[in-house]
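S.K.: predicted structure and sequence below. I'll ask about it afterward.
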Amino acid sequence: MNTLSPFHLAIPVSDLPAARTFYSTTLALEEGRSSDDWVDYNFFGHQLVIHHAAITSPQKSKDHSEVDGKHVPVPHFGIVMDWDLWHKFAEELKSKKVKFEIEPHIRFQGKVGEQATMFFYDPSGNALEFKSFKDTSQIFAK
């Protein structure tokens, strides 16, 4: 399969106004349709929907997977960005005082699949990863 299609992802949030501020302001995503219980976002061409759910505390994952010496939260979601855009975005997030679970860094340096990556949580504890490959032909390389 060589054609990319937009994905649809719906995630739970415990505090819709706080999540809305995070996705609209911190991540600067374009808001789409909404109701009192959910908000659609243009997540880099994909449809992300935050749904208010009865979560009594943040859902920050206790599960992690070891990847290149870092404890990656599982589950997580995110996007593969253009190299220059990723670096600009990382600086913007730092200036907005985003608390990183894994600071922006280069993973698999000098190896197949070398990539820039960072992890952080939204206000409801959903883990996000933003990454970039300097050579996009290596996204699925072994």
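M.R.: Good, I have the coordinates. What you see is a predicted model, and the numbers here were worked out from it, not measured in a lab.

S.K.: from here on, contacts and neighbour counts on C-alpha atoms
M.R.: Will do.

S.K.: ok, which stretches of this protein are strands?
M.R.: All strands of the chain, identified by DSSP state E, fall at 8-13, 30-34, 38-43, 46-52, 64-67, 70-73, 77-80, 100-107, 115-121, 127-133.

S.K.: packing partners of the longest one?
M.R.: This points to strand 100-107. Contacts defined by 3 or more C-alpha pairs under 8 Å, 6 or more residues apart in numbering; DSSP states H and E place strand 100-107 against strand 115-121.

S.K.: ok, second structure coming up, stack it against the first:
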Amino acid sequence: MRPSAILESALYVTDLAAAERFYREVLGLEQIARAEDRHVFFQCGRGVLLLFNAEATRQQPEPGAKLPVPPHGTAGQGHLCFSATADEIERWKAHLTEGGVAVEADFHWPAKPGQAKGGRSIYFRDPSGNSLEFAEPKIWGL
């Protein structure tokens, strides 16, 4: 057996309100759920991006809790990559720059066997310091 896709991806943030604004207003993601001081969730294509206040998710759920999700959380900078075409990456770079978000890196990956050229990536940070990327799927041969 093998999983068919990743349904959710999680990042842990230090300022939930700032992260909520950034992912909604700068990245334009559709917010689908929110729990005060705990989490905010966004739809992204066919997947879901979960943003958590790590301190709030490290607690064991109460016995009989409605949602008995086991504790989880991490500290430090995480990473997430969004899929984009070459044209979309160029537009994202301009959009981020115009919005005051620094693009830390912009480069082309080496070509995979059988490819004429490699794909492009740009990297930037969210308000909590998480490393975000827009990349062409062909960086993975997809």
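M.R.: Yep, it's here. Please read all numbers here as calculations on a predicted model, not as lab measurements.

S.K.: returning to what we had before: can you redo the strands of the first structure as JSON lines with mean neighbour count?
M.R.: What follows is these, written out as JSON lines (neighbours: other C-alpha atoms under 10 Å):
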{"stretch": "strand 8-13", "mean neighbour count": "16"}
{"stretch": "strand 30-34", "mean neighbour count": "13"}
{"stretch": "strand 38-43", "mean neighbour count": "20"}
{"stretch": "strand 46-52", "mean neighbour count": "19"}
{"stretch": "strand 64-67", "mean neighbour count": "11"}
{"stretch": "strand 70-73", "mean neighbour count": "17"}
{"stretch": "strand 77-80", "mean neighbour count": "14"}
{"stretch": "strand 100-107", "mean neighbour count": "16"}
{"stretch": "strand 115-121", "mean neighbour count": "21"}
{"stretch": "strand 127-133", "mean neighbour count": "21"}
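
S.K.: quick one: distance of stretch 12-27 of the first structure to the chain centre.
M.R.: Relative to the chain's own centre, stretch 12-27 of the first structure is displaced by 13 Å; criterion: C-alpha atoms, centre = their mean, to the nearest Å.

S.K.: what comes up buried for it?
M.R.: By neighbour count with 16 or more other C-alpha atoms under 10 Å, stretch 12-27 of the first structure contains the buried residues 12-16, 19-20, 22-23, 26-27.

S.K.: for the nearest residue to Ala18 of the second structure once chain neighbours are set aside, what are its contacts?
M.R.: Of all residues not flanking Ala18 of the second structure in the chain, Pro127 sits nearest, at 6.5 Å (C-alpha to C-alpha, 6 or more residues apart in numbering). Neighbour list for Pro127 of the second structure: 15, 18-19, 22 [criterion: C-alpha atoms under 8 Å, 6 or more residues apart in numbering].

S.K.: let's go with 10 Å and repeat that
M.R.: Pro127 of the second structure is in contact with 13-23, 101, counting by C-alpha atoms under 10 Å, 6 or more residues apart in numbering.

S.K.: what does His95 of the second structure give?
M.R.: For His95 of the second structure, the contacting residues are 26-27, 89, 101, by C-alpha under 10 Å, 6+ apart.

S.K.: how about JSON lines for those, with distance to Gly47 of the second structure added?
M.R.: Shown next, in JSON lines, are the contacts of His95 of the second structure (distance: C-alpha to C-alpha, whole Å):
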{"residue": "Val26", "distance to Gly47 of the second structure": "19"}
{"residue": "Leu27", "distance to Gly47 of the second structure": "15"}
{"residue": "Ile89", "distance to Gly47 of the second structure": "20"}
{"residue": "Val101", "distance to Gly47 of the second structure": "24"}
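
S.K.: relative to Gln77 of the second structure, which of those residues is nearest.
M.R.: Val101 (16.8 Å; C-alpha to C-alpha).

S.K.: okay, now that closest one: neighbour count?
M.R.: 16 (other C-alpha atoms under 10 Å).
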